[in-house]
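**Student:** quick one, fold the following:
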Amino acid sequence: MKLSLNTATVKRASLAQAAQLCVENGITGIGPWRDAVEAAGGAGAVRKLFDSHGLTVTSLCRGGFFQLGLDDTRRAIEEAATLGTRELILVVGGMPDGSKDLPAARRVVADSIEALVPYAVQHDVRLAIEPLHPMFCADRAVVSTLGQALDIAEPFAPHEVGVVVDTYHVWWDPQLPAQIARAGDRIASYQVCDWVVPLPEDMLLGRGHVGDGHIDFPAITGAVRRAGYDGYVEVEIFNQSIWDTDPATTVATVAQRWPLVGV
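**Tutor:** Purely as a prediction, here's the structure:
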């Protein structure tokens, strides 16, 4: 496995700065977010930037939020293809305003992915379903477990629809080892950060550097490796205090903590 920097970890940095910091710290992969790609001149310009630094684009974040329609995810598929990554991360979306029908919201996700697969295959992009912690079920992702993500992915070939193993979102699940084994070659991305307490008022920003919290990374990494995954490991951290830190310090810390992942 190799280390990749998800650019959300250094929110203050431009993509050019993030790319340079990766090179300086021996990091060979990078996972950009679409807003940062747009700010840097679009997918074509960003691919040239990353190529010039010898970086592999390990994923693109994100498509999804299917309750709002499919057009944005189609654009995300195109952007992923232009960037040269096969992996488009999907945050599937929460409940429609005023709805209490969770099964219906999950059916929308399954139907949306079915509709998008031919377009993704046409662009040689895999749709990677990311389950989010259940506390985000109402507003961000009605898919909360790796098992649920795999159930949605199952009708499709592994190269068409995969899943994301993000330690922050799935570490708590007692079925996690079995579901990682079940995932096998559907694992499209392995993302890591730690679970730190107390949670902030904005729960989205409760992530920490590897080693600062409660997650047993070697156990999860071992399960992912036994499932056959040997790709990049993305460090993706949402944390205001880390965002407020000098990006150079943050990327250096990411690189220093890499051995704690248990690769």
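
**Student:** rest of the way, CA atoms for contacts and neighbours
**Tutor:** OK.

**Student:** in the stretch 151-263 of the chain, which spans are helices?
**Tutor:** With DSSP state H, counting those that start in this stretch, the ranges of helices along the stretch 151-263 of the chain come out as 167-170, 176-183, 217-226, 240-243, 247-257.

**Student:** just the stretch 1-150 of the chain next, same as before
**Tutor:** Using DSSP H, counting those that start in this stretch, helices in the stretch 1-150 of the chain cover 15-24, 34-39, 43-52, 71-83, 102-122, 146-153.

**Student:** which residues sit against the first one?
**Tutor:** Same thing as helix 15-24. For helix 15-24, the external contacting residues (Cα atoms under 8 Å, 6 or more residues apart in numbering) are 5, 7, 10, 28-30, 32, 36-37, 40, 46, 49-50, 53, 55, 247-248, 251.

**Student:** now do the buried residues in that helix.
**Tutor:** Judged by neighbour count using 16 or more other Cα atoms under 10 Å, the buried positions of helix 15-24 are 15, 18-22.

**Student:** so what's the spatially most central residue of the chain up against?
**Tutor:** In the chain, the C-alpha closest to the average C-alpha coordinate belongs to Ile89, at a distance of 5.4 Å (Cα atoms, centre = their mean). With contacts defined as Cα under 8 Å, 6+ apart, Ile89 is in contact with 59-63, 127-130, 164.

**Student:** quick revisit: tell me the most buried of the helices of the stretch 151-263 of the chain?
**Tutor:** Most buried of the helices of the stretch 151-263 of the chain by mean neighbour count (mean count of other Cα atoms under 10 Å) is helix 167-170; its value is a mean of 23.

**Student:** off-centre distance for that helix?
**Tutor:** In terms of Cα atoms, centre = their mean, to the nearest Å, the centre of helix 167-170 is set 11 Å apart from its chain centre.

**Student:** what does stretch 65-83 give?
**Tutor:** Offset of stretch 65-83 from its chain centre (Cα atoms, centre = their mean): 15 Å.

**Student:** what does that stretch contact?
**Tutor:** 34, 43-44, 46-47, 57, 59-60, 62-64, 86-88, 90-96, 105, 108-109, 112, 116, 119-120, 123-125, 140-141.

**Student:** what about Val108, distance to Gly69?
**Tutor:** Summarising the geometry, the distance separating Val108 from Gly69, computed by Cα to Cα, to the nearest Å, is 10 Å.

**Student:** following up with a second sequence; could you model it the same way so I can compare the two?
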Amino acid sequence: MTTEWTMDAARLSLNQITLNSLDLPAAVAACERHEIGAIALWRDKIAAVGLDRAARLVRDAGLRVSSVCRGGMFTDPERDVRDDNRRAVDEAAALQADTLVLVCGPLLDHDLPAARARVQDGIAELLPHARDAGVRLAVEPLHPMMIGVRSVINTLAQALDLSDALDGEPGVIVDAYHVWWDPDLETQIARAGERVLGYHVSDWLPATSDLLLDRGMVGDGLIDLPRMSAAVAAAGYSGPVEVEILSSRWWAEDPDDVARTLRKRFEEFV
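**Tutor:** All right, here's what the predicted structure looks like:
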């Protein structure tokens, strides 16, 4: 049963990947045209214009940076990601971003406990730099389908166990697309409480054709977003809500049409 719930439309944030065909200046301009007050930035888009210009663009537009995506990728014992993750923290600080999103890295062999231990060790090493920079780290658990390509942290419970082991840091991102299926979801959102540092919305299509690039527009799929939004609000989260749609279909549409649609759907379903 869908829970009655209305999200304040002023909390809408455009996750930059939703308008993937646009560079950063064009994405900022789209936010201005469609009166979207926050944006989530991806590091490749930042790099394409340079950090200083990116910071000026969002500042001059009066935009809040809800998150920077991404740091992480801790699981490969042959790859040293420490410098890149420190740079990610520094970029988030320069942009005055609310959080740096951590995508923790895939399973590369058969030893899942060891991979998760590397994630914990990597975050523990990064946390002092993040604290010094004033940047909050947030683990985004990804759907189990992503365990071999993106992340070995697949549920909110796992992300919160990791946070518990590190004295309450990092926080977590609740991404509807990745966690909606979890029968323990509402219990874990409540457990997270103030550690919820971000909330991302899209939809799961009934006959999804691509597990990475066929996310549904808000309201087109199976996720009970009003119920999830109410649970996130009850946990105490009142920050920006990112519409994050990785979709070959929507990327092919006119970006202004996409922006108009996502704004309308946000007001209707989130």
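
**Student:** thinking again about what came up before, with distance to Asp101 of the first structure as extra columns, can I get the helices of the stretch 151-263 of the first structure in TSV?
**Tutor:** Putting the helices of the stretch 151-263 of the first structure into TSV (distance: least, Cα to Cα, whole Å) gives the following:
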stretch	distance to Asp101 of the first structure
helix 167-170	23
helix 176-183	26
helix 217-226	33
helix 240-243	33
helix 247-257	40
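
**Student:** for Asp151 of the first structure, find the nearest of those helices.
**Tutor:** Smallest distance to Asp151 of the first structure across these (Cα to Cα): 10.1 Å, for helix 176-183.

**Student:** the second structure: matching residues for that closest one?
**Tutor:** Taking TM-score structural alignment as the measure, the second structure aligns residues 185-192 with helix 176-183 of the first structure.

**Student:** write the PyMOL selection for whichever of the contacts of helix 15-24 of the first structure are buried.
**Tutor:** This is how PyMOL selects the buried members of the contacts of helix 15-24 of the first structure, with burial counted by 16+ other Cα under 10 Å:
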select buried, resi 5+7+10+28+29+30+32+36+37+40+46+49+50+55+247+248+251
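
**Student:** max-length strand in the second structure?
**Tutor:** In the second structure, taking DSSP state E as the definition, the longest strand is strand 64-72.

**Student:** returning to what we had before: to which residue of the second structure is the residue nearest to the centre of the first structure aligned?
**Tutor:** Aligning on TM-score structural alignment places Ile89 of the first structure opposite Val101 in the second structure.

**Student:** could you do Ala141 of the first structure as well?
**Tutor:** For Ala141 of the first structure, the equivalent position in the second structure is taken to be Ser151, counting by TM-score structural alignment.

**Student:** tell me the contacts of the closest residue to His178 of the second structure other than its chain neighbours?
**Tutor:** Excluding the flanking residues, the one nearest His178 of the second structure by Cα to Cα, 6 or more residues apart in numbering is His143, at 4.4 Å. Residues near His143 of the second structure by Cα under 8 Å, 6+ apart: 154-155, 177-179.

**Student:** want to try JSON lines for those residues, with distance to Val196 of the second structure as columns?
**Tutor:** Output for the contacts of His143 of the second structure, formatted as JSON lines (distance: Cα to Cα, whole Å):
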{"residue": "Asn154", "distance to Val196 of the second structure": "16"}
{"residue": "Thr155", "distance to Val196 of the second structure": "14"}
{"residue": "Tyr177", "distance to Val196 of the second structure": "16"}
{"residue": "His178", "distance to Val196 of the second structure": "15"}
{"residue": "Val179", "distance to Val196 of the second structure": "13"}
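
**Student:** just give me the closest of these to Arg265 of the second structure.
**Tutor:** Tyr177 (15.8 Å).

**Student:** from Ala54 of the second structure, how far out is that closest one?
**Tutor:** When Cα to Cα is applied, the distance between Tyr177 of the second structure and Ala54 of the second structure equals 28 Å.

**Student:** re earlier: contacts for the match of helix 176-183 of the first structure next, please.
**Tutor:** By Cα under 8 Å, 6+ apart, the residues outside stretch 185-192 of the second structure that reach it are 156-157, 160, 172, 174, 179, 196, 228, 231-232, 234-235.

**Student:** quick one: that stretch to the first structure mean distance?
**Tutor:** Between stretch 185-192 of the second structure and the corresponding residues of the first structure, superposition yields a mean separation of 0.3 Å, by mean Cα distance after the TM-score superposition for the first structure.

**Student:** which of the helices of the stretch 151-263 of the first structure sits closest to Pro158 of the first structure?
**Tutor:** Each of those has some distance to Pro158 of the first structure by Cα to Cα; the shortest is helix 176-183, at 9.0 Å.

**Student:** okay, the angle between the closest one and helix 146-153?
**Tutor:** Between the axis of helix 176-183 of the first structure and that of helix 146-153 there is an angle of 20 degrees, by axes from the mean of the first three to the mean of the last three Cα atoms, to 10 degrees.

**Student:** quick one, helix 176-183 of the first structure and helix 217-226 angle?
**Tutor:** Here helix 176-183 of the first structure points in a direction 20 degrees away from that of helix 217-226 (the same axes, to 10 degrees).

**Student:** what residues does Ser13 of the second structure make contact with?
**Tutor:** Each residue near Ser13 of the second structure by Cα under 8 Å, 6+ apart is listed here: 36-40, 66, 240-243.

**Student:** can you check Arg150 of the second structure too?
**Tutor:** Per Cα under 8 Å, 6+ apart, neighbours of Arg150 of the second structure: 73, 103-106, 142.

**Student:** can you list contacts of stretch 235-252 of the second structure?
**Tutor:** Taking Cα under 8 Å, 6+ apart as the rule, stretch 235-252 of the second structure contacts 11-21, 38-40, 66, 189-194, 196-202, 212-218, 258, 262.

**Student:** same deal with stretch 198-216 of the first structure?
**Tutor:** 167-168, 171, 192-197, 237-240, 253-254, 257-258, 260-261.

**Student:** at 10 Å instead, please
**Tutor:** Here stretch 198-216 of the first structure makes contact (Cα atoms under 10 Å, 6 or more residues apart in numbering) with 9, 135-136, 167-168, 170-172, 192-197, 217, 235-243, 250, 253-254, 256-262.

**Student:** just to revisit the earlier point, neighbours around the match of Ala141 of the first structure, how many?
**Tutor:** Other residues near Ser151 of the second structure number 27, with proximity taken as other Cα atoms under 10 Å.

**Student:** residue contacts, Arg257 of the first structure?
**Tutor:** Neighbour list for Arg257 of the first structure: 209-212, 251 [criterion: Cα under 10 Å, 6+ apart].
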